[in-house]
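**Q** this is a predicted model, with the sequence first.
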Amino acid sequence: MAPSIAEVPTPEIVVPVKVNPGTTEAKPKVRRIIDEEGGKTTASYPEYLPTWDHGQKYAPLQPFTHIDPGKDADPSFKDLLTEGSKIQNLTPGIGSEVTGAQLSKLTSAGKDQLALLVAQRKVVAFRDQDFADLPIHEALDFGGYFGRHHIHPTSGAPEGYPEIHLVYRNNNAWENDQYLAEKNSSVSWHSDVTYEQQPPGTTFLYLLEAPEVGGDTVFVDQVQAYKRLSPAIKERLHGLKAVHSGFEQAEFSLKRGGVVRREPVKNEHPIVRTHPVTGEKALFVNGGFTRSIVGLKKEESDALLGFLLAHVGRGIDYQTRIRWAPKTLVVWDNRVTAHSAVIDWATGERRHLARITPQAERPYETPYVPEDESQS
């Protein structure tokens, strides 16, 4: 989820302390939400309350080889959807809900099938999961099967577990007013950290606490968004790349006294991306991190990118909405979707979720094939 939305906008204060005679320097400080709540909390999962450690610094990410576990998965899903489990599609094209399957107990074959199912359905909500009650390291061990863990450069994390990205909002009136001061709605379509050279693939988000009503997450199918374009526009988009930048996110964090664990980066990715398992082509632009189109003048880039983002955002017939409930785990494919939280409750209830974000392959595209040829 968007870290700029999730974190609490309380400014960080670093108090200088003496370290050598006649000199002072800012001592790295760990900001803890539990400290800001007076050392006591009503949070259901206090071990997951956010911390921001100003002493944490990480080297630039290095390339790695990623092989998607869904490539050789059994399409019958017999190790994932076992006897007693039930799958129901939320819309014809995107989104499913599964009950009766416990993901933490899956075999390797079941995990492979999970990756395949999510690649096909784009986002799947699994109910009655035990992830929030597992030791954090066990939840991370599960997620590590799907790719290298991404450590977010600016977001809050459980203390000692920087690989967990936390979504946290108390939704008090002041915070809500601050967030909506310059926005007409909370819509913020994005795919996670696409500025990385190897952005996430199969991604996990599990509920810790949520309002009784409100705080849903909406997902949009970028494959279907691509399919809806005219052949002429599709052909023009192929071969184009866009700049995805993390600099603005880092700057925003610093302005609020937040952390930047790793120096920000920007990368160029194809506007039309191919999924390594399904072979489907998808638009790979998002309002969170896509800044410009390579090789176009600013006016041209702004116009084309603006059209694509508006096209994605208004596609109500290729979107799905997930309503959070206790013990829900949502798995989605960041390569072929975008999503937005819905900030629509004002009851003071906490919205608290944990994300595990395995990185995948570097985005690539396959050649454009006219529709009449692809069907012959």
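**A** Cool, got the structure.

**Q** hey, let's count contacts and neighbours off CA atoms from now on
**A** Noted.

**Q** so which residues of the protein form helices?
**A** 3-6, 33-36, 108-121, 136-143, 173-179, 222-227, 231-237, 247-255, 298-313, 371-374 (DSSP state H).

**Q** which one of those lies closest to residue 290?
**A** helix 298-313 (8.5 Å; C-alpha to C-alpha).

**Q** for the closest one, packing partners?
**A** On a contact count with 3 or more C-alpha pairs under 8 Å, 6 or more residues apart in numbering; DSSP states H and E, helix 298-313 meets helix 222-227, strand 290-293.

**Q** export these as a markdown table, with columns for distance to residue 124 and mean neighbour count.
**A** Conversion of the helices and strands packed on helix 298-313 to a markdown table gives the following (distance: least, C-alpha to C-alpha, whole Å; neighbours: other C-alpha atoms under 10 Å):
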| stretch | distance to residue 124 | mean neighbour count |
| --- | --- | --- |
| helix 222-227 | 15 | 22 |
| strand 290-293 | 25 | 22 |
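
**Q** nearest to residue 52, out of these?
**A** It's strand 290-293; of the helices and strands packed on helix 298-313, that one is closest to residue 52 (C-alpha to C-alpha) at 26.0 Å.

**Q** between the helices of the chain, which gets nearest to residue 62?
**A** Residue 62 sits nearest to helix 247-255 of all those, at 18.3 Å, using C-alpha to C-alpha.

**Q** circling back to that earlier point, can you redo the helices of the chain as CSV with distance to residue 70?
**A** Below are the helices of the chain laid out as CSV (distance: least, C-alpha to C-alpha, whole Å):
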stretch, distance to residue 70
helix 3-6, 28
helix 33-36, 38
helix 108-121, 4
helix 136-143, 14
helix 173-179, 39
helix 222-227, 18
helix 231-237, 27
helix 247-255, 32
helix 298-313, 26
helix 371-374, 24
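
**Q** here's the one I want to compare it with:
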Amino acid sequence: MSTTVTSSVAGVTEQVASLKLRPSEEAKPEEKKQEEYKYAHLLPHFSAEHYPPLTPYEHVDPGHRALSLPDPRAFLESVTSVEELTPRLGTEVIGLNLAELDNSGRDQLALEVARRGVMVFRDQEDFIDRGPEFYRQWGSYFGRLHIHPTSGHPVGYPEVHLVYRDLNSTFNFEYDDAVTPTVWHSDVSYELQPPGLTTFFLLAQPKSGGDTIFTSQVSTLSRLSPQFVAFLRTLKAVHSGIEQADFSRSGRRGGIVRRDPVEHVHPVVRRHPVTGEEALYVNRQFTRRIVGLKREESETILKFLYDHIDRSQDNQVRLKWRPNTVVLWDNRVTAHSAIIDFKETGEARHGARITPQAERPIPALEGLEL
């Protein structure tokens, strides 16, 4: 048997999921209420409200405070397990309840995520089940929450960005006319102040597939020759949200654009404000051209950098989701992509992202004018 879950899209009720309750038997009437989708209140909603342009704000990274502590990793002292997923990127933690971290613990968490790029926390049912008001409070500690201009969100909580796909529906920004839907990106890099520490978790997931891959943009940069890196530091590039907006305006994803799309210029190599590490800051999804170069020159350099990001498995980590997993990454020094390899199974992949904005990207080359 299946149950149909619905969501309002611009005033029209649509089917967005058919979640299987039992593969081989009918649920008894008294069981139906218990078997309703636990996270139906977090399914995508697309309001038609229009938002004004984002205005600049002063961001203070909480990781700065952790630098002055005697032990900036004290929040991990009592955990069951801490495992580096790869030497360059990713740490998995078991035995820590993120929802119970105090302010000092959150400061330490921000610093550790900046240093490791990605941190995976298992067994976080308490965190996930606290709901969208808690998500908003959690994310606000790390920066001003970004409200996505085109994505779905839970009713009443536009700060919670949702991803959703099943056999019949998708409300994601995906390419369906390419040989692969895998596209490396740093979230909404077209904003003047793109995100920093980002929190993401799945509420429903396929039994197999639907992984997320991450790459370290610190490591991708470090693999290039010093002479080439020195040249890249002198460059800046345009990041654009126009294509994403046009995707929604075409009727896909929910058909809503709540804030006019923007383009902004960012350094090709940025410096992290807390760790001081330099990271490559271009991505195939949102970077469009290098300022000041002729079209062929820009396309050649960007294609080389995109291919380098795609192919550098030694800089990457692949996350296999398990129920009640929460992942945090630093959007300034990593890129990622979902793996859409489960479409034919009919299973749902439903996730929520909490996306605090950070500072305007700091050029690695001092004095570079943006």
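**A** Looks like it came in fine. The structure displayed is predicted, hence computed values, not measured ones.

**Q** ok, which of the helices of structure 1 comes nearest residue 54 of structure 1?
**A** Smallest distance to residue 54 of structure 1 across these (C-alpha to C-alpha): 10.9 Å, for helix 247-255.

**Q** for the closest one, buried residues please.
**A** Buried residues in helix 247-255 of structure 1, counting neighbours by 16 or more other C-alpha atoms under 10 Å, are found at 249, 250, 251, 253.

**Q** closest to residue 109 of structure 1 out of these?
**A** residue 249 (37.5 Å).

**Q** map that closest one across to structure 2 for me.
**A** Aligning on TM-score structural alignment places residue 249 of structure 1 opposite residue 244 in structure 2.

**Q** what about the nearest residue in space to residue 210 of structure 2 that is not next to it in sequence, neighbour count?
**A** Closest residue to residue 210 of structure 2 apart from its sequence neighbours, by C-alpha to C-alpha, 6 or more residues apart in numbering: residue 339 at 5.1 Å. Residues lying near residue 339 of structure 2 (other C-alpha atoms under 10 Å) number 16.

**Q** ok, residue 38 of structure 2 next?
**A** When neighbours are counted by other C-alpha under 10 Å, residue 38 of structure 2 comes out with 11.

**Q** what about the strands in the stretch 1-150 of structure 1?
**A** Secondary structure of the stretch 1-150 of structure 1 (DSSP state E, counting those that start in this stretch): strands at 16-20, 23-26, 30-32, 51-53, 86-89, 96-99, 123-126.

**Q** want to throw the ones you listed into TSV with mean neighbour count and distance to residue 258 of structure 1?
**A** Listed next are the strands of the stretch 1-150 of structure 1 as TSV, based on neighbours: other C-alpha atoms under 10 Å; distance: least, C-alpha to C-alpha, whole Å:
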stretch	mean neighbour count	distance to residue 258 of structure 1
strand 16-20	11	17
strand 23-26	11	14
strand 30-32	19	9
strand 51-53	22	7
strand 86-89	13	40
strand 96-99	18	36
strand 123-126	26	31
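
**Q** looking at these, which is closest to residue 239 of structure 1?
**A** Evaluated over the strands of the stretch 1-150 of structure 1, closeness to residue 239 of structure 1 peaks at strand 123-126, with 27.6 Å, by C-alpha to C-alpha.

**Q** the stretch 151-300 of structure 2: strands as residue ranges?
**A** 160-165, 197-204, 212-216, 236-240, 263-267, 269-271, 278-280, 287-290.

**Q** looking at those, which is closest to residue 142 of structure 2?
**A** The nearest among those, by C-alpha to C-alpha, is strand 197-204 at 6.8 Å.

**Q** structure 1: matching residues for that closest one?
**A** Using TM-score structural alignment, strand 197-204 of structure 2 pairs with 202-209 in structure 1.

**Q** same question for stretch 155-166 of structure 2.
**A** Going by TM-score structural alignment, stretch 155-166 of structure 2 sits over residues 159-170 in structure 1.

**Q** next one: that stretch to chain centre, how far?
**A** 13 Å (C-alpha atoms, centre = their mean, to the nearest Å).

**Q** returning to that earlier point: dump the helices and strands packed on helix 298-313 of structure 1 to JSON lines, plus distance to residue 63 of structure 1.
**A** Shown next, in JSON lines, are those (distance: least, C-alpha to C-alpha, whole Å):
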{"stretch": "helix 222-227", "distance to residue 63 of structure 1": "25"}
{"stretch": "strand 290-293", "distance to residue 63 of structure 1": "21"}
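
**Q** the ones you listed: which one's closest to residue 134 of structure 1?
**A** Nearest to residue 134 of structure 1 among these is helix 222-227 (32.8 Å), distances taken as C-alpha to C-alpha.

**Q** show me what that closest one is packed up against.
**A** strand 281-283, helix 298-313, strand 337-341.

**Q** hmm, 6 Å instead?
**A** Using 3 or more C-alpha pairs under 6 Å, 6 or more residues apart in numbering; DSSP states H and E, the elements in contact with helix 222-227 of structure 1 are strand 281-283.

**Q** I'd like the strands of the stretch 151-300 of structure 2 laid out as a markdown table, including distance to residue 366 of structure 2.
**A** Below are the strands of the stretch 151-300 of structure 2 laid out as a markdown table (distance: least, C-alpha to C-alpha, whole Å):
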| stretch | distance to residue 366 of structure 2 |
| --- | --- |
| strand 160-165 | 34 |
| strand 197-204 | 24 |
| strand 212-216 | 23 |
| strand 236-240 | 13 |
| strand 263-267 | 11 |
| strand 269-271 | 10 |
| strand 278-280 | 12 |
| strand 287-290 | 18 |
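
**Q** show me the one of those strands that comes nearest residue 358 of structure 2.
**A** Closest among these, using C-alpha to C-alpha: strand 197-204, at 7.9 Å.

**Q** which position in structure 1 pairs with the residue nearest to residue 210 of structure 2?
**A** By TM-score structural alignment, residue 339 of structure 2 lines up with residue 342.

**Q** likewise for residue 77 of structure 2?
**A** So residue 77 of structure 2 corresponds to residue 82, using TM-score structural alignment.

**Q** quick check: closest non-adjacent residue to residue 123 of structure 2.
**A** Nearest to residue 123 of structure 2 is residue 324, by C-alpha to C-alpha, 6+ apart, at 5.2 Å.
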